[in-house]
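Asks: the following block contains a protein sequence and its predicted model.
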Amino acid sequence: MRVFGYISEQESRHSGSGTPFLPGYNFHERHESGPIFAPADAILDAVAAYDMRSDPLSHAFMTLRELPGKLFPSTKTSREPQPAFGLHTFTPLERGPDTLSYGLTGRFWRTDMGIIPLRDVGEFTAFQQPGVARLVLHFQLVAEGEAWRLRTETFIGCPDKATRLKLLPYWLLIRTASGMIRRRTLSAIRHQLSGR
């Protein structure tokens, strides 16, 4: 049973939705665009090149999220200037003919998000550390007549109960803003490519 995007890991293993980059997941959200009249490659190129901060509302949400880390750094390293958060922060995992996947590893509930940079899909899938969550951001094109719908799914897997309990209040707090950023991203890409 899913409640506000939370799903038990056992149920996630038997659900119709999943990702090959996580053995199971505890948090999930899905959004989908309207029809996009453009070639599949052009849509995926637009996703890869999209700057979420180009949207004023998304930029405001992300700036607000970064503010606690700047005001109250949780570690010595977080006192150093950090690049603005965006898709470039993620680890590229895979690009197929109609899919694009990125990964992110960290302690997302911390003021500085506790991001652990990983170079590639091999490092991401092999990473296992208690207290650290892994997130997969997956884009998929779904055919609809002469058009495509662009679907985005977010999966977060936690390695232990303590991590799930730390992530749960953070997830409930940011889920609305996160969903809005995803929807605005999909809308912007659709408008950019098909003008609709």
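Replies: Arrived safely, thanks for sending.
Asks: C-alpha only now, for contacts and for neighbours.
Replies: Will do.
Asks: check the secondary structure at the spatially most central residue of the chain for me.
Replies: With distances taken as C-alpha atoms, centre = their mean, the residue of the chain nearest its centroid is residue 137 (3.7 Å). Put simply, residue 137 is strand when judged by DSSP: H, G, I helix; E, B strand; the rest coil.
Asks: wait, it touches residue 155, no?
Replies: Yes - with contacts defined as C-alpha atoms under 8 Å, residue 137 counts as touching residue 155 at a distance of 6.7 Å.
Asks: now residue 147: how far from residue 13?
Replies: Using C-alpha to C-alpha, to the nearest Å, we find residue 147 at a distance of 31 Å from residue 13.
Asks: let me see the contact set for the residue nearest to the centre of the chain.
Replies: Going by C-alpha atoms under 8 Å, 6 or more residues apart in numbering, residue 137 touches 101, 102, 103, 152, 153, 154, 155.
Asks: and of those residues, the nearest to residue 184?
Replies: Distance to residue 184 across those (C-alpha to C-alpha) is lowest for residue 152, with 11.6 Å.
Asks: this is the comparison structure:
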Amino acid sequence: MTILGWVSEKDRHHSLCHTSYLPATHFYEKHQSAPIYAAPHAIITAVADYDMRNDRVANALMTVRELPGKALRLGRPPANPQPEFGLHTFTLLQRQDHQISFGLAGRFWQPDMGIISLQDAADFERLQGQGVARLVLHFHLLPEGEAWRLCTETFIGCPDTRTRLKLLPYWLLIRAASGLIRRRTLAAIRRQVSAPVMRGR
């Protein structure tokens, strides 16, 4: 079992909360939608195209998260201006008919999150540097009668104990907001793609 999203040594040993993109998972969360009456391709396409910044609550939470980094840059323009944080910040790792995965790497506890630019899945898998955490955001579909449930799992792996200890307080601080954003994302995608006559189910 996980305690506040911290994956125990026992769970890691038995390969629970596992993704093939990380040698081990140290932090984990999972959420799923209500039934969605739509074709799998339409649901996965909606995930790939989703902009979290269009949700007012998610946008507000992410704006607050970006404030420390902006405060550090106050009075001096960044050398490499970055767009607002969102799903486009992630690197596409894989996409199939019933699932899609994204990767993100950085020092997330830092004011600017320390995001490392990655080109593709190979870049993500090669990155093994100490002090850098890697995150996999995985969406997959679970059949339920004539409908589907969209499930999202977040996996974070750390290369060493020092990185895990740095990430732990940050994870505990942002976990509630992260979970809220995930749930709102699932609900928004459900509203977007559900057949009109089925939305009330």
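Replies: On my side now, so go ahead. All values reported here derive from a predicted model rather than from experimental measurement.
Asks: what ranges do the helices span in structure 2?
Replies: For structure 2, the helices defined by DSSP state H occupy 9-13, 40-49, 56-72, 121-126, 161-193.
Asks: buried sites along the first one?
Replies: Taking 16 or more other C-alpha atoms under 10 Å as the neighbour-count basis, helix 9-13 of structure 2 is seen to contain the buried residues 11, 12.
Asks: the second one too?
Replies: Within helix 40-49 of structure 2, the residues that qualify as buried are 40, 43, 44, 45, 46, 47, 48, counting by 16+ other C-alpha under 10 Å.
Asks: where does that helix end up in structure 1?
Replies: Matched against structure 1 by TM-score structural alignment, helix 40-49 of structure 2 falls on residues 40-49.
Asks: superposed on structure 2, what's the mean shift for that stretch?
Replies: Taken over the aligned residues, the distance from stretch 40-49 of structure 1 to structure 2 averages 0.3 Å (mean C-alpha distance after the TM-score superposition for structure 1).
Asks: how far off centre is that stretch?
Replies: 17 Å (C-alpha atoms, centre = their mean, to the nearest Å).
Asks: run through who's touching that stretch.
Replies: By C-alpha under 8 Å, 6+ apart, the surrounding residues in contact with stretch 40-49 of structure 1 are 87, 97, 98, 99, 100, 141, 148, 189, 193.
Asks: take those and keep only those in strands.
Replies: For those, the ones inside strands are 99, 100, 141, 148, with DSSP state E as the criterion.
Asks: which two among those are spaced furthest apart?
Replies: With C-alpha to C-alpha as the measure, no two of those lie farther apart than 100 and 148, at 14.4 Å.
Asks: which one in structure 2 is aligned with residue 193 of structure 1?
Replies: Residue mapping for residue 193 of structure 1 onto structure 2 gives residue 193, with TM-score structural alignment as the criterion.
Asks: right, and that match touches residue 35 too?
Replies: No - no contact is recorded between residue 193 of structure 2 and residue 35 when judged using C-alpha under 8 Å, the distance being 11.3 Å.
Asks: distance of the residue nearest to the centre of structure 1 from residue 61 of structure 1?
Replies: Look at residue 137 of structure 1 and residue 61 of structure 1: by C-alpha to C-alpha, they are 18 Å apart.
Asks: ok, residue 48 of structure 1 next?
Replies: Here the distance between residue 48 of structure 1 and residue 61 of structure 1 works out to 20 Å (C-alpha to C-alpha).
Asks: returning to what we had before: quick check: the two most widely separated of the contacts of residue 137 of structure 1?
Replies: Maximum pairwise distance in these, criterion C-alpha to C-alpha, is 13.2 Å, between 103 and 152.
Asks: count of neighbours near residue 14 of structure 2?
Replies: The criterion is other C-alpha atoms under 10 Å. On that basis, residue 14 of structure 2 has 9 neighbouring residues.
Asks: try residue 114 of structure 2
Replies: Residue 114 of structure 2: 15 surrounding residues under other C-alpha under 10 Å.
Asks: need the counterpart of it in structure 1.
Replies: In structure 1, the residue paired with residue 114 of structure 2 according to TM-score structural alignment is residue 114.
Asks: on that earlier part again, any chance of the buried residues of helix 40-49 of structure 2 in a markdown table, plus distance to residue 175 of structure 2?
Replies: Shown next, in a markdown table, are the buried residues of helix 40-49 of structure 2 (distance: C-alpha to C-alpha, whole Å):
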| residue | distance to residue 175 of structure 2 |
| --- | --- |
| 40 | 29 |
| 43 | 25 |
| 44 | 25 |
| 45 | 26 |
| 46 | 24 |
| 47 | 21 |
| 48 | 23 |
